[in-house]
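Undergrad: only geometry, no sequence info:
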């Protein structure tokens, strides 16, 4: 797809290359059917799922696709485009039926789906933040949630802050869950009990100082230490309860 002329704010024309997303939605007639942006995205996601984010290089991707590295560069300009394609592809799986109108149900459903998506694709936490907001699928997810909040008389700043508060909880809580899972894997600990036994010398010393009585009570009486799904949903509901109370919706 050729560059086109556009006027800038000073009335001067300049050549503008079509964006990644324009190229994805309007492929050039001469584009080779054997190598498309969709195929590149699928291969990159598969590579990251199998071997981690560090494995996703243009050279490794070209090998997986069975093409020369320069062939891939004719479709994506580099790692930035590649990350964006990958994130857009997996984010397209997030959806809530249009018939669902309750704001809380919409945001809760997307939150649960996002946690599941991040657990399946832990490399998502390494995607540069600006790209998260600048893919069509991610924008569609945001639009659906903002639309659910928009019908309650909120000012636009409050609406966006509420939406982002839920997103911050989801990403922060899930990243912590992934980090703990990876830490256990690296140390060969297969269960919560095994992890606690391995960390017992450190924990026992700290508890025996008498400085942390509330944490000690948790350690002795908690029954959901190894139930991250319950903990996530409880925390999520606390966030949603707070939004409802603060905004009166």
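TA: Noted; the coordinates are in hand. Remember, it's a predicted structure, so these values are computed and weren't measured experimentally.
Undergrad: okay, CA-based contacts and neighbour counts for the rest of this
TA: Fine.
Undergrad: so where's the longest helix in the chain?
TA: Counting residues, the longest helix found in the chain (DSSP state H) is helix 156-187.
Undergrad: Return the set of buried residues in whichever helix or strand comes after that helix.
TA: Scanning the chain past helix 156-187 towards its C-terminal end, the next helix or strand to appear is helix 192-208 (assignment: DSSP states H and E). Of the residues in helix 192-208, residue 207 count as buried by neighbour count, 16 or more other CA atoms under 10 Å.
Undergrad: same thing with stretch 123-130?
TA: Using 16+ other CA under 10 Å as the test for burial, stretch 123-130 gives 123-125.
Undergrad: which residues does the residue most central in space within the chain contact?
TA: When CA atoms, centre = their mean is applied to the chain, the residue found nearest the centroid is residue 124 (5.1 Å). Contacts of residue 124 were listed using CA atoms under 8 Å, 6 or more residues apart in numbering, and they are 87, 118.
Undergrad: next, the one to line up against it:
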């Protein structure tokens, strides 16, 4: 009788299983017992690879950070910042639980430290003075994470938004609020748009002008 060999459990497998569970069912569904069940082990076996649930979350977040593509270090600061921001935003949108955790968890793993250090180095080498450098870094990061949180927090899917919006406009006092009505109509007629990159470019253009006069 052959015994099926089980893939050995390790930290990477535990973290990846946690990410998969959070992606499909939400981070609130992630318990050590549930995670152990998906891996075919008792919850206590997980503690050989993660110290506790906080360590699990920190490790999961750093695994997500590993998915962010860091641009070539020789790129001009604006190109570096833009490519990094687009990749980071795409990653946070792929893992919809991660944006809120990105700002809430202050324990940094190696992948997040590389991500942050690369951004700060690029700005320093571009000649940003210390004060403006700090403001620049946070302005870009706030746009990445804030936009993801807003996009993920919107309660309606595209089809639901269309149906709700059309019904809303039929009873909306357009004569009193014509510009708001036009705004809603625009969203219904143009349901897609790359507003993240539009806002990002505005921020980067403004920061470049500030850098040039300092």
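TA: Structure received. A quick note: this is a predicted structure, and the numbers were derived from the prediction, not measured.
Undergrad: Any chance you could compute the TM-score here?
TA: The pair, once superposed, lands on a TM-score of 0.85 when counted by TM-score structural alignment, normalised by the length of the second structure; 207 aligned residues with a CA RMSD of 2.5 Å.
Undergrad: Tabulate the buried residues of stretch 123-130 of the first structure (JSON lines), appending distance to residue 220 of the first structure and secondary structure.
TA: Written out in JSON lines, the entries for those read as follows (distance: CA to CA, whole Å; DSSP: H, G, I helix; E, B strand; the rest coil):
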{"residue": "123", "distance to residue 220 of the first structure": "34", "secondary structure": "helix"}
{"residue": "124", "distance to residue 220 of the first structure": "35", "secondary structure": "helix"}
{"residue": "125", "distance to residue 220 of the first structure": "33", "secondary structure": "helix"}
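Undergrad: Mind putting these into TSV with distance to residue 103 of the first structure?
TA: Shown next, in TSV, are those (distance: CA to CA, whole Å):
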residue	distance to residue 103 of the first structure
123	29
124	26
125	26
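Undergrad: Look up which helix or strand residue 105 of the first structure falls in, please.
TA: Assigned by DSSP H and E, residue 105 of the first structure falls within helix 103-120.
Undergrad: Name the next helix or strand following that helix along the chain.
TA: Secondary structure here is assigned by DSSP H and E; on that basis, the next helix or strand after helix 103-120 of the first structure toward the C-terminus is helix 129-133.
Undergrad: For burial, what's the neighbour tally of the residue nearest to residue 207 of the first structure when sequence neighbours are not counted?
TA: Leaving aside its chain neighbours, residue 207 of the first structure sits nearest to residue 216 (6.3 Å; criterion: CA to CA, 6 or more residues apart in numbering). Around residue 216 of the first structure there are 17 other residues, counting by other CA atoms under 10 Å.
Undergrad: What of residue 78 of the first structure?
TA: Using other CA under 10 Å, the number of residues around residue 78 of the first structure comes to 13.
Undergrad: What's the match for it in the second structure?
TA: For residue 78 of the first structure, the aligned position in the second structure is occupied by residue 52, per TM-score structural alignment.
Undergrad: ok, that match - contacts?
TA: When contacts are counted by CA under 8 Å, 6+ apart, residue 52 of the second structure touches no other residue.
Undergrad: cool, residue 118 of the first structure as well?
TA: By CA under 8 Å, 6+ apart, the contact set of residue 118 of the first structure is 124-125, 174.
Undergrad: could the residues you listed go into JSON lines alongside distance to residue 194 of the first structure?
TA: Putting the contacts of residue 118 of the first structure into JSON lines (distance: CA to CA, whole Å) gives the following:
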{"residue": "124", "distance to residue 194 of the first structure": "28"}
{"residue": "125", "distance to residue 194 of the first structure": "27"}
{"residue": "174", "distance to residue 194 of the first structure": "22"}
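Undergrad: Can you give the contact residues for the helix or strand where the residue nearest to residue 207 of the first structure lies?
TA: Using DSSP H and E, residue 216 of the first structure sits within helix 213-221. For helix 213-221 of the first structure, the external contacting residues (CA under 8 Å, 6+ apart) are residue 207.
Undergrad: what about residue 177 of the second structure, neighbour count?
TA: Residue 177 of the second structure has 10 neighbouring residues, counting by other CA under 10 Å.
Undergrad: Likewise for residue 137 of the first structure?
TA: Look at residue 137 of the first structure: counted by other CA under 10 Å, it has 21 neighbours.
Undergrad: Return the residue of the second structure aligned against it.
TA: Under the alignment (TM-score structural alignment), residue 137 of the first structure pairs with residue 111 in the second structure.
Undergrad: Double-check that match against residue 61; I have them as touching.
TA: No - the criterion here is CA atoms under 8 Å, and residue 111 of the second structure misses it with residue 61 at 9.1 Å.
Undergrad: Which residue numbers in the second structure does the helix holding residue 105 of the first structure align to?
TA: Residues 77-94 of the second structure are where helix 103-120 of the first structure lands, counting by TM-score structural alignment.
Undergrad: After superposing, tell me the mean distance of that stretch to the first structure.
TA: Stretch 77-94 of the second structure: mean distance to aligned residues in the first structure after superposition is 1.2 Å, counting by mean CA distance after the TM-score superposition for the first structure.
Undergrad: That stretch: how far from the chain's middle?
TA: Shown here is stretch 77-94 of the second structure, whose average C-alpha point lies 10 Å from the average C-alpha point of the whole chain (CA atoms, centre = their mean, to the nearest Å).
Undergrad: Identify each buried residue in it, please.
TA: With burial defined by 16+ other CA under 10 Å, the residues of stretch 77-94 of the second structure counted as buried are 77-78, 80-89, 91-93.
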